[in-house]
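Trainee: Need a 3D model of the following:
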Amino acid sequence: MRNLKQIPKRSAVPTALTWDLTTIYPDDAAFKAAVKDVQAEATKMAAMKGQLSQSGADLYRVTKANFDLERQLERVYVYASLKNDQDTGDAAAQALMGQAEGLLATVGAAASWFEPEVLALDPADLQKLIDAEPKLAAYQHIFDVLGQQRAHTLSVQEEKLLAGASDIFAASSKTYSVLSDADLKFPVVQDEKGDDVRLSEGLYGVLLESTTPAVREQAFKALYSVYQQFRHTFASTLASEVKTHNFNADVRHYASAREAAMSANNVPAVVYDTLVKTVNDHLDSLHQYVNLRKEILGLPELHMYDLYTPITGEPSLSYTYEEAQQEALKALSVLGPDYVANVQKMFDTRAIDVVENEGKRTGAYSGGMYDTKPYILLNWQDSLESLFTLVHEMGHSMHSHYTRTNQPYQYGEYSIFVAEIASTTNENLLTDYLLKTQTDPQVRAYVLNHYLDGFKGTVYRQTQFAEFEDYIHTQAAAGETLTADFMSKFYGDLNRRYYGDGVVSDPQIADEWTRIPHFYYNYYVYQYSTGFAAATTLAQRVLSGDDAKREAYLNYLKSGSSDLPLNVMKKAGVDMTQPDYLQTAFKTFDDRLAEFSQLAHELKK
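Mentor: Coordinates of the predicted model:
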């Protein structure tokens, strides 16, 4: 019997590779005391109802109290969520998370009257109050953006009811998360060395990069055998989530859930529609790439599980976490010494939770809030992909750092729409760095292959997700029941259209929607695609050596929500209402595909 490689328990992970949450609260007792403080402040906030229109001073007092309460709540929620994510099977952490989620509903209900009361004021009267109190000038943009929501804001009582039900509305997403991250048990499979390994979402990505077809096939079928056991349960949770999105859009008088979601970021529909159209116009480039993959790999058939293994063979580049830190610093040095110093600080202050452990949330993200350091969750593997993930999440964290150190709290977060741009700009800078420093043709081919796969997985794949997401929302709104079979039929057909005849449409892939957490994020995924494309242009501007262009980029990082997201991007040098930035991205893809094709054929000789 071969030795079974085990994922470590949380208690066995070296402290240096875990994040330090004591800088948020020293212990759980302090967290619980903070919960009580927030509850008390929520009671005070509820009692302020009806007071904000009495004078400019009162409007300022109530507005500041509202943001102060939100700030306290955020800190509580961040602590609980980070602690829960480090081990979703920890009952004590689940209890903290439950308290935080309950508090979220409590505070939402206590402050639910604030925005409706502001919007009930005549715009001219509101402006008079603002002008009467100089301290309110710092909130002018907040009131201007809020004013755009007048037609979609309900009565004070209705808003209170919806806010109080926020925990209920989140039930489907929470159920999915617990089932996916904690309860699913994956089988033992064999790695390339023939060793028994316990399959996990993190290891799955590594095994799909294996150069041994049997390893890829086994991992693919083993993973989906588990998800398919619960496909009807996943259909129920996703359908309920979609109904929640549609319900909220309907009661707020939006034409669709998509309009409601995009309106929250002040992004017009043309941005979404232009993305989908432009990507579909360039599906031939994706088909060309997958056909090249099949040819170079020498496979009689190309399957969905063959789309992630490097075409050039065994990965030539791998990095320990320590090595990856040094490479990240070098790649990001084009952003200037202050940027690099702040990245180094992240490495030095235990802001990153590095390795996979039992029960840990899968994937990676950057978290934290205004009064904490940015935190990064990783599930590290010694691979080029993990280096890209580190640089990607560091882009988010530096965006957060620069925003929070240059904006007041009320503008200290950035729109979701621009969030993925900083992270993917970093990925583009890393790609450029590797192509400039790696002269070995095989290494260069591998880096180009990685870039092409990244483009495929971000621009093409996330737009495919966006089409699926929009379809299930519109179908549910039209009265269609979102069964597992219904969603799998559409998803399977969509996948065939995207990848073309060069890829075998494995039946398991029709159920891929069961394992995509972002479908619970309410029209989030399209922003990965727009962000990657915009980042291509921004990276080119930074790499031009023009200090003004670099400063324009850094100013974007510092802007937070002090302006509308499209305006922030225009100042940085990208107009996202036009298709130009997408065309630039596809030209880069085609150019690098041509270079890769030439290198790959030469290496094959």
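
Trainee: use CA for all of it now, contacts and neighbours both
Mentor: OK.

Trainee: ok, how many other residues are close to the residue nearest to L384 when sequence neighbours are not counted?
Mentor: Closest residue to L384 apart from its sequence neighbours, by CA to CA, 6 or more residues apart in numbering: S318 at 5.5 Å. Neighbourhood size, S318 [other CA atoms under 10 Å]: 15.

Trainee: One more sequence to fold, the one below, so I can look at both together:
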Amino acid sequence: MEIKKREDINAKDKWKIEKIYKDLEEWEKDFDLLKKMANEIPSFMEKLSEGDKLLEYLKLDEKISRLAENLLVYAFLKSDEDTANTTYQSYKNKIQTYLAELMAKGAFFIPEILSIDEEKLNSEIEKNQGLQLYKFMFEEILKRKPHTLSSEMEELLASVSDCLSAPSNIYNMFSNADLKLPKIKNEEKEEVELTEGNYSIYIKSKDREVRENAYKALFGAYNVFRNTMATTLTSSIKNFSFNAKTRKYENSMEASLKPNNIPIQVYENAIETINNNLDSLHRYVRIKKKLLKLDTMHMYDLYVPLIDLPKDHIEFDDAVKLVSDALAPLGENYLQEFNKGVQNGWIDKYENKNKRSGAYSWGSYDTMPYVLLNYNYTLNDVSTFAHEMGHSMHSYYSRKNQPYVYANYTLFCAEVASTVNECLLINYLINKEKDKNKKLFLVNQQLEQIRTTVFRQIMFAEFEKITHEKIDEGMPLTADDLCAIYRKLNIKYFGEDMIMDEEIDIEWARIPHFYRDFYVYQYATGYSAANAFVNKINVCEEKALEKYLSFLKSGGSDYPINLLQKAGVDMTSPKPIEDTIKRFNELLDILEEY
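Mentor: As a prediction, the model looks like this:
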């Protein structure tokens, strides 16, 4: 009933973060070394037109960046273990503040590269073998020419980057450390502390009163701070809009998509394709209402499983076995590396007091690809584990097969590998299940995956599109405005069979991804690309697995659209999303037969 303190969690259930630094004294030594190395950066100003100097600078920059990332990852992960721990908060702030200074020191690099005659730059690259590794990087830089400012302006923007990230930092501290949720009564009528971690259990409760109370308690807590949350979010959007205008992009969306060579039509096609198929989501609401035998369907009924099965309790070791079996189509090498990661301390498994909520995968080129979980023994937690390990395996393969400069994959590719794992897991569970009720339970699970990852994320993407366009045009947005926009979208997406409870209006205040502009649509495109990969692998299409593993190994060595096309998936076409909706409809047919 009470959440454990960090020190009460077993060491084998925590990530091995000491592999980065054994203590803060070691961290401080590297921090001092970073500052010392960074002092060498200005000596390269106005010398980058010489090939040897350019290569020397790039090698120094890599050393500095790798060291800085280790410091950053350690400080952030330690802070996330206990967001109320002021020591690690201060270290996180310390490295974050210094990174703004570090960015300012190196801000001359791109403007100086762009000031070099392109023919001369290419000549230096051809003459110097060491520079040829960076050909694609230089190609990307040259594409930014219309959106790059003078060295002085770049330095100025870099120096205020820490200030511009304030809305996101404020939101994270508020939602993870300061927001206190009320107590509610569970199914046994016992009073329990509601947290972001256990909310996902109570909103799926078969006891309607429990899920309604959890729903109202959670959103009621956010609604108390609606004006603060509106100011925080609109400030974040204004910062992004300011950056877009300063860099001479047409709008915020172009500023987000163009640097990765993603056509605006990919974003707009995703919204259009989903809007053209909302009748499938409306059908799902109708079927769910009927199977749950409800006179009215409320938003808090949306997550409850259709089939009344005994409450599952899946120990973490069993989850590992289950996911490993499901991922067998990815081959022996993948499974070996996957299981090594589990055993070697990649994962921080369980919730503790003040631990950051949710789940993520993060690390640097020289660390493990760490996974933060808040594992709660449900099938949904098993799926989250598979998802986050998909990210970590993608990072592992990229870092193992790419040089540092190309090891990081773009956001557009980020959700593909994680969702391949999720799809393989749910398909495996559905295919092997013989019990009719359990099979239908799993069918509903996959429907929920598609609803939440494709339909829901595109609704979020549409919310972002509307709010960014309004702020780009100079229109102020209050809490009431944001609530009205969000409510209208929910009515459109869920249809007339859904009672639109007023609490849903404030849900935008709970979505951390809104502070990573134009990120969420990539969940939907990522799921659709993943669905395409899984289909190809399952039918043993020629070289399908080889192409997929090559995609995992490719990091950021090409533009994301190109990497996916090379692997056989074309995201400029609506087909991947349409095929995902086709799968959604097939699952609905199974439900209707029931």
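
Trainee: where does the TM-score land?
Mentor: The TM-score (TM-score structural alignment, normalised by the length of the second structure) is 0.99; 594 aligned residues with a CA RMSD of 1.0 Å.

Trainee: Which strand or helix spans the residue nearest to L384 of the first structure?
Mentor: Assessed by DSSP states H and E, S318 of the first structure sits outside every helix and strand.

Trainee: Then P576 of the second structure?
Mentor: helix 575-593.

Trainee: What's the match for N275 of the second structure in the first structure?
Mentor: By TM-score structural alignment, N275 of the second structure lines up with N280 in the first structure.

Trainee: Likewise for S554 of the second structure?
Mentor: So, by TM-score structural alignment, S554 of the second structure is matched to S559.

Trainee: quick one: that match from N406 of the first structure, how far?
Mentor: Distance of S559 of the first structure to N406 of the first structure, computed by CA to CA, to the nearest Å: 8 Å.

Trainee: What lines up with L309 of the second structure in the first structure?
Mentor: By TM-score structural alignment, L309 of the second structure lines up with E314 in the first structure.

Trainee: residues contacting that match?
Mentor: S210, T211 (CA atoms under 8 Å, 6 or more residues apart in numbering).

Trainee: Three-state assignment for it, please.
Mentor: Three-state call for E314 of the first structure (DSSP: H, G, I helix; E, B strand; the rest coil): coil.

Trainee: check contacts around F169 of the first structure.
Mentor: Applying CA under 8 Å, 6+ apart, the residues near F169 of the first structure are E241, T244.

Trainee: What's it aligned with over in the second structure?
Mentor: Match for F169 of the first structure (TM-score structural alignment): L164.

Trainee: ditto for W113 of the first structure
Mentor: Aligned partner of W113 of the first structure by TM-score structural alignment: F108.

Trainee: And H401 of the first structure, by the same measure?
Mentor: Match for H401 of the first structure (TM-score structural alignment): Y396.

Trainee: Please apply the same query to Y520 of the first structure.
Mentor: With TM-score structural alignment as the criterion, Y520 of the first structure matches Y515.

Trainee: Next: V78 of the first structure.
Mentor: Taking TM-score structural alignment, V78 of the first structure has V73 as its aligned residue in the second structure.

Trainee: Leaving out sequence neighbours, find the closest residue to its match.
Mentor: G363 (6.1 Å).

Trainee: ok, the one you found touching H391?
Mentor: No - here G363 of the second structure lies out of contact with H391, judged by CA atoms under 8 Å, at a distance of 10.6 Å.

Trainee: Looking at these two, which is more packed in?
Mentor: Under the neighbour definition other CA under 10 Å, G363 of the second structure and H391 were set side by side, and H391 has more, 25 against 20.

Trainee: Tell me how far that one lies from T384 of the second structure.
Mentor: For H391 of the second structure, the distance to T384 of the second structure equals 11 Å [CA to CA].
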